[in-house]
Each structure stands twice: as structure tokens, then as C-alpha cells.
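**Q** pasting the sequence and the predicted coordinates here, then a few questions.
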Amino acid sequence: MQSAPGTRRYAAVDLGASSGRVVVAEIGPDTLDLREAHRFANVPVRAGGTLYWDILHVYRGVLEGLRAAGPVDGIGIDSWAVDYGLLDERGALLGNPVHYRDARTERANSDVPFEELYARTGIARQPFNTIHQLAAEPGLATAATLLLIPDLIAYWLTGRIGAELTNASTTQLLDARTRGWDPALAAGLGAAASILPPIRRPGEVIGPLLPEVAAETGLSPDTRVIAVGSHDTASAVAGVPAADERFAYISCGTWSLVGVELDQPMISEEGRRANFTNEAGIDGTVRYLRNVTGLWPLQECVRVWSAADLGELLEQAAREEPFRSVVDADDPVFHAPGDMPARIADFCRRAGQPVPDTRARTVRCVVDSLALAHRAAIDEALRLTGREVDTVHIVGGGSRNALLCRLTADACGLPVVAGPVEATSIGNVLVQARADGAVSGTLADLRALIRRSQPLERYEPRPEAAVPGAGRSGPRA
């Protein structure tokens, strides 16, 4: 497939916690068209009591996707954060990367007091952050190099070692102010600072494909792999179609990443207590956000219900009494896979609330709870930063959930702009295209192209909506 006149083609390798895919984009000054070339399952494997990523299966899926993509002018890779592979001195992988939901994260902990960690890195407390995983890592003493997941895939494609900035910032090993590694934190784990590879920034060319990779995929050996916002949320926020700076964002999928975009880190004791994190974004921005459990409980409910039709359940849920039952999805009881409907019922029972007794009421409970969690995180972000926002942007898979978008607008008392669904892939390919000269300009210019080319849905808050405490996120004087 040849590019249309005036456009170029880029492949986004987008690796998620349950599936991976390769998306191909045609991009020009006023063109942004995407198609999915290949999708594959990403299923973790439990062995010897440990939950691992099947990273070689993931890599095989990437190669098959690049072969299906056909000739492209660039390749960018994004994935989930915090997990990593360790290489020996010859560059060989020492073992399968451990899944961040593995039980070791429950007992792992860095020796550095959290107050000090936050002051140095600006990253919120999460038991699965890389620094805590490394504290329980038996292979650390024999490792020569640590590569986060997208950097590991890039290494296998190009032979080049490095660490892309946006994902590196999630490890809790990066100095929030200098945006370089904090060698003392690595040393505190008993690791040499040399285990942490050189930092790359989005838009830097990593290198051309290795000859054997080019032969395997049918691509030209001159095809370049380009560093993008390799933390998928960094690419997703770059894909937010904001018209100005007065916006909050929700990147909604398995997790909801809720926050605002800043020019500098906001590191304060209040922010630490509220569990807000300062993650690096595109063009020197900071993603000031809080992780909220997103659609994970709903996804687990649907899995337990097997053949359930989610679209039909959401339609039924929309007709249920609002805010009859609400759960705190960030409660640890909801974190692990399992019988989520039973856990939701038990939580409501213990809280003295009506127990959802149908699938539709269970779905309504989950969506109501998530809308309120979105509002709480936005309220807190605005309070901590003093920012004013006029719009909430929901991107990612959650932007297709009309009930969730409408309830979030009602809860926040602000318009919600939903879409694009493919914000992560869009942010990925636009950074590539700008580095390659197919488009130009600032992050605002890239977002303008998204507004011109992508379908978006707008939800206005309903004054009559019976949302507890609605309107608290509205514009401030």
C-alpha cells in the first residue's frame, strides 16, 4: 500500500497489558488516517509461583505486525510502564520480565524513605514501581543493563541500548528536576549506576533495523526506529485534542490516568499525601496525575460473565437508579484478577449499601464509582496546582463508553470531549512524523491536526443530574 500524495507512513507498536498491536498511520499536513495492521494477545504466564510476561511471544507479535504493516517511514514503540528486562554483559536477556501484578510487589520496598523518594523523583507511591521491584530482584547482582519493555523491544529491533525519558520517569529512579538518572537511588539497591542506560528523548532516532530484522519483516534495512513517548500514557496525553491549556485529561483504559499538564514538576508534601505523580511528557511537559483504577473491575466482571454483551449491559445500566451503590475501586480487594462481581457485592454489603443483584446494577455501580473517582482526582489536581480548566478530555477505550463520559461530565460540572479512542497510537505516530519532517510545529500544532482529522464527541453536564456533589470541578474565578 503506497502513501497518498503528500503523506508518509508510520507504524505504532502499541503494547498493552492484555494485547499488543501494530497500527499504521498515513500522515501529512492535514491528514491523519490510521488502520490496525495486526493484533495479538498478551497473556502472562505463571511459573514456579511467579507471574511473568511472555516477552518472546510479544516480540513475535511485533515482528508479525511489522510484516503486516508493509513499508513504513518510521517505527515507534510504546507500552505500559515500570516493568523491565535485565541483560547480561553480552546483551542476552537473563529471564522473562516479571509482571507488575505479581505478588512480589506486595512485599518489595526500597530502603529509601518514601518522603525522600518523592522529593527527589516526584513519583507517587505505587508498590509496583520499578525501584520497589528491583528491591526484590534476585538477578540484579548479575545484570549489566536494565531495559524497560519498549526499550527492550527497540533493542531487539536495532541493537541500540537506551532508556526513553517518559517511561524512565515512572521508575522512581529519575531525578524529576534534572531528568537524568539518580545514581544514588540505583546504588541504594546494590546496583551500579551503569545498569541504567543513557536517556533518550521523544523524537530522537534510535537507529535503523538490524539486517536480520529487516529480512524477517520484509522492511527496508533503512527503516528507522524513532523514540516516542514510550510510556503509553505519555503518547495518549500527546494525543489529547486540547485547544488551549485549560484542560484536564483522563486516559481511560484498564487504569484511568487523571490529571493536568504542567510546564514544571509540582513536588509538595500535599501532592505526596494525595498520591499525585510527576511523569515526563512530550516537549518538556509534565503529566501531573493520579492513577485511578479504571475499567479493570468492569473488564473482570465481563470476563467472569463469559458471553456477556457489554454494550447491552451498558444500555441496561443507563436505565438503573443512579448512585445507588458506589465502591472504592482503588481498594486492594479489587486489584487482583478474580470474581469481581462477588467482590463488588461484598464491598457494598460491608459498606451498608444496596447490594447489586443484577448484572446491569453491578455495571452501573462500577461506572458510577469511576465517574466519582474521576471527579475526585480532577478536584484534587486543581486544588494542588491552582489551575483552571474549562474542559475534560477523555481519550482511550473509555471514550467509547457513553455512559461513563456522560456521568463524568455530570459529576465534574464540565463539558467532556470524548476521543480519540486511538490517542496513544496517534501521539506515537505524530512524534515520529514530526521527527521525520512530515509535519512540523509545537505540541499545540500536533493537537490541532488531531482536532481537524479525528471524530470527537462532546458531552455537556446536565444541571438536573442527581450526582452527589456535582459541579465542584467547574471553572474557578
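**A** It's in.
**Q** CA atoms for contacts and neighbours, from now on please.
**A** Fine.
**Q** how much space separates Pro341 from Thr142?
**A** 44 Å (CA to CA, to the nearest Å).
**Q** more crowded one of these two?
**A** Pro341 (23 against 13; other CA atoms under 10 Å).
**Q** what about the nearest residue to the more buried one once chain neighbours are set aside, which helix or strand?
**A** Nearest residue to Pro341, sequence neighbours excluded (CA to CA, 6 or more residues apart in numbering): Cys301, at 5.7 Å. Using DSSP states H and E, Cys301 falls within helix 296-304.
**Q** what's the next helix or strand after that helix in contact with?
**A** Next helix or strand after helix 296-304 toward the C-terminus (DSSP H and E): helix 310-318. Contacts with helix 310-318, where a contact means CA atoms under 8 Å, 6 or more residues apart in numbering, come from 302, 359-361, 363-364, 403.
**Q** for the helix or strand that helix 310-318 is followed by, the distance to its chain's centre please.
**A** Downstream of helix 310-318, the next assigned helix or strand under DSSP H and E is helix 340-350. Relative to its parent chain, helix 340-350 has a centroid offset of 27 Å by CA atoms, centre = their mean, to the nearest Å.
**Q** could you check the angle helix 340-350 makes with helix 296-304?
**A** 130 degrees (axes from the mean of the first three to the mean of the last three CA atoms, to 10 degrees).
**Q** the structure to be compared is supplied as follows:
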Amino acid sequence: MKRVAAVDLGASSGRVMLGDVGPDFLQLRELNRFWNGPVRVHGRLHWDILHLYRSTLDGLQAAGALDGIGIDSWAVDYGLLDSDGRLLGNPVHYRDARTDGVMERVLEEVPAAELYAVTGLQQLPFNTICQLSAEKLEQATSLLMIPDLLGYWLTGEIGAERTNASTTQLLDVRTREWSDELISRMGLPRRIFPELREPGDVIGTALPDETGLVPGIPVIAVGSHDTASSVVAVPAEHDRFAYISSGTWSLVGLELDAPVLTDEARDANFTNEGGVDGRIRFLRNVMGLWILQECQRVWGDDDLDGLLRDAAAAPPFAVLIDPDAPEFLAPGNMPARIDEHCRATGQEPPRSRGAVVRCILESLALAYRRTLRSAQTIADREVDVLHVIGGGSQNELLCQLTADASGLPVLAGPVEASALGNVLVQARALGEPLPDLSAMRALVRSTHSLRRYEPQGKPADWDAAESRMIGTR
């Protein structure tokens, strides 16, 4: 039996989970859960990175003796170290406005077709390449993605784990190495890009005097992009599956053996991100439950169950939005933005909170439907089942709407997929007989309950709704 800690940092909350792994046994227990979110200082959005580190240490110290520690987090954001190894400033949040208009400048330096041919990444305004193009880098000597930064503070060792590095739009998707040509063309200093690590590599041992942890605990690189860890824990029985890693963002796609770098994939804005064991996560980002979370924040209403009951009772397809519209990206008054979006597209805005929630969830289900169909066509891959993992797998209304919209059975769960994937990669590195992803997924299936949703309703209703939704884009 291996006893490891998974530090799992999402874009709205973080957690430290204790994982016990052995033959036919896989169990998680929460040690610490804490808030995460943007902090605005003089007009700029930052992550409260010291709060995240302190909360991580609180959870790890509560664990006592451990066989390993692994860290995963959201993608694209980073910290910069100076020549003394000190953090130059609080990491900037990807929703900050400093990258407004930067993507256009990036594409002037490297045309979209060339950029996609090397990196295979979806064009998003907050990709690391855009953020670095808005930085002053004269004093920087190392760029560390968020999990690499926390790993450095735990161990004193600098490096970059490949699955998260693949989200920077500066990694060659074929060679899985930093693209020196892109780095040079963007005028970025090559010195800041550290040596790359594989999931399963030992980063170093936690420094007991610095961290207060038991001496000798190895810190292990996992699929440090949380979606990479989540996909490890998809409880699939075969390769004819699609997945939605559902949380603040929804990552919708397929797992492939090789990247798809066609013009069709680029035009559809699909990304080819690195996964554990060299697999490719062929997916698109869909705005996800962020829109609902921001509505709840503005309303001051944390009764999600009540909101979902009201949404289930609201009339179907009354109003639809494009959840990927740019006006929904930044924090703010989301109910008012939905109202403005509806008026701009010739629709009567929803009048009740239940109707707003229904609008959000139906619009998300339609975005999933469109993305899944495009992914199958572009990758020439048919799927039989859709796995919904992460926090959104608990949203019964969204899961049922997703099954209805996609025409696929939905298997919902596990909720803590990213922590489970984190734990499984650590356990394998420590010698547990989990030779491949199939073995890891079989262990998840045998130890965790899933809920199945069968498609209901009339496909023609969803066809009509999709036609209407196209008019909102």
C-alpha cells in the first residue's frame, strides 16, 4: 500500500488529498480544501500564490508520513524567478486584461498556420505565449508553471513537467521539447525555459526545515496540468470514448495516440495537449461552469441545488447564449452580460434565476454537442460513450442535458478525477503494478461508483436549438 498526497489546484479552489493505493484499493481522503481565485491589485488580477502555498503546506503537514507528493494545477499561468531563485512578483491571472490584443501581435510574428504546425494548440488570448509577450523579462532567469513553482519551493529543484509545458504554445508537439525556433522568433530569452520532466520523474525530496514536513518525502512529477491528471482517471473500458473534464472550464475532447495538425483542426480551434504516457489530449476549451459560478457570486446565492431545481422546472430552449463569447471570459456582472448578450441577438432575456441557469446549462450542452461532433469528424474517431469527470459530474441536470444533446450515454464520475490521476501516477512511480493507463482506469472503475445518463427527448428539438444557437455567435 502506497500513501501519497495529491495537491490539486483548480481555478476556483484547491485541495490536498490523501491517497491510499494498493492492489484492488484506491481511496482518497480530503486533508485541506481552500479558496482560490483572482485578487485585484491596482487594476491587475493576480493569483494569491503564497496563500496557495501556505494552504498546501497545511494539508501536507496534516498528512504526516508519506511515500510521495504530487502537484497539479490549471494551465498557462506561471511565476518568474530571478538569478537568486526568488519570485519576481505574484503570478498574473489568465483572465487579466493585459493580454487584450496581444494574440494579434503574436500572430504577426508567427502566422497561425506555422504556430499550429509546431505546437498544435488552440488560439486563446491567455496562452502563455501571449502572457510572456506582455511581460518585462529582463530580470527573469526561470519560468515555472504553477505546479513547478510549488515543487521548487518544496524541494529547491527547478524544472518543467511536460503536460503543463505543452499548454504554453512554446513546446513542439511532435518532439515534446521546447521549440527554440518559436522562442527566438518571439524574442523571448531561452534561458528562462527549464529542463523538461516526465510524469513519474522524482523532482527531489521535500526540504524539512523549509516546509515542516517529515524528512525524506519524494516530490514526484505527475500530469501537472490538472486535465492531464483528470484524463488518467477517466474510467474508460476501451478507446472509443470522449470526455468532458467539467469544472470552472469544460475541456471537451478525445484521447489520441498522435496530434492532429490539419487545417481543419486549426480552423475548428482544437488543441493537442500532452498527456501522461505520451498520449495526446485532442480537445477544445468551452467556457464551462464559470458563467454559473459568476452568476451565483453576483446573486450572493450559494444554494446550487435550489437553483438547479428551478432550472429543471423552467421552459426548455427559451433563450440561448454562446458560452464561448468573449464577454463571458472576465470576472464581472454575469447576469447583466447574459441580459445584454440576449438583447444583442434578438432574444428576450431570462427573467428568473432558474431561467438564467437553464439558459446557461442548455447552452453548455449545445456547445459540448458541437465540439464532440467536430472532434470525431476531424480525428476520424467514433465514440460510444461520453465520460463526464470533475466537479461538474455532480450536476445532474447538466449531465442529463449533455446526454440529450450529444445523443450519447453519459457516465458521470469520478468527481475528484484530477486528484485520482495524480495519485495513480505517483503510485506507479513508487512501484505499484499499474503498467499503463488501462490498468489505472480499471482500478478507478473497480473502486468508484459512476452514474449513467441515457439520452432522452427528441433529437429534432436539439437540432432546432443548435440552429438557433448558431445565430447567437
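**A** All right, it came through fine. Just so you know, these numbers come straight off a predicted model, no measurement behind them.
**Q** coming back round to it: what range does the helix holding Cys301 of the first structure cover in the second structure?
**A** Across the second structure, the stretch matching helix 296-304 of the first structure (TM-score structural alignment) is residues 290-298.
**Q** which residues in the stretch 351-473 of the second structure form helices?
**A** 353-379, 396-406, 417-429, 437-447, 459-470 (DSSP state H, counting those that start in this stretch).
**Q** the helix holding Cys301 of the first structure vs the second structure, average distance?
**A** Once the two models are superposed, helix 296-304 of the first structure sits on average 0.8 Å from its counterpart in the second structure (mean CA distance after the TM-score superposition for the first structure).
**Q** how big is the angle separating that helix from helix 359-385?
**A** 160 degrees.
**Q** which parts of helix 296-304 of the first structure are buried?
**A** 296-302, 304 (16 or more other CA atoms under 10 Å).
**Q** quick one: that helix to helix 310-318, angle?
**A** 120 degrees.
**Q** for helix 296-304 of the first structure, which helices and strands make contact with it?
**A** helix 340-350, helix 359-385 (3 or more CA pairs under 8 Å, 6 or more residues apart in numbering; DSSP states H and E).
**Q** quick one: the residues in the second structure that the first one pairs up with.
**A** Residues 334-344 of the second structure are matched to helix 340-350 of the first structure when aligned by TM-score structural alignment.
**Q** what's the average distance of the matching stretch to the first structure?
**A** Looks like 1.7 Å for stretch 334-344 of the second structure (mean CA distance after the TM-score superposition for the first structure).
**Q** just to revisit the earlier point, tabulate the helices of the stretch 351-473 of the second structure (CSV), appending distance to Glu108 of the second structure and mean neighbour count.
**A** Below are the helices of the stretch 351-473 of the second structure laid out as CSV (distance: least, CA to CA, whole Å; neighbours: other CA atoms under 10 Å):
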stretch, distance to Glu108 of the second structure, mean neighbour count
helix 353-379, 27, 22
helix 396-406, 38, 23
helix 417-429, 36, 29
helix 437-447, 40, 19
helix 459-470, 29, 15
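**Q** which of those sits closest to Val232 of the second structure?
**A** Val232 of the second structure sits nearest to helix 417-429 of all these, at 5.0 Å, using CA to CA.
**Q** so the closest one aligns onto which residues of the first structure?
**A** The aligned range for helix 417-429 of the second structure is 423-435, by TM-score structural alignment.
**Q** which residues are in contact with the matching stretch?
**A** 8, 10-14, 23, 25, 27, 74-78, 202-204, 226-230, 232-240, 395-396, 439-441, 446.
**Q** list buried residues within those residues.
**A** 8, 10-14, 23, 25, 27, 74-78, 202-204, 226-230, 232-240, 395-396, 439-440, 446.
**Q** can you flag which of those residues belong to strands?
**A** Here DSSP state E is the test, and these give 8, 10-14, 23, 25, 27, 74-78, 226, 395 as lying in strands.
**Q** and which of these is nearest Ser268 of the first structure?
**A** Out of those, the member with the shortest distance to Ser268 of the first structure (by CA to CA) is Val395, at 27.9 Å.
**Q** fine, thanks again, bye for now.
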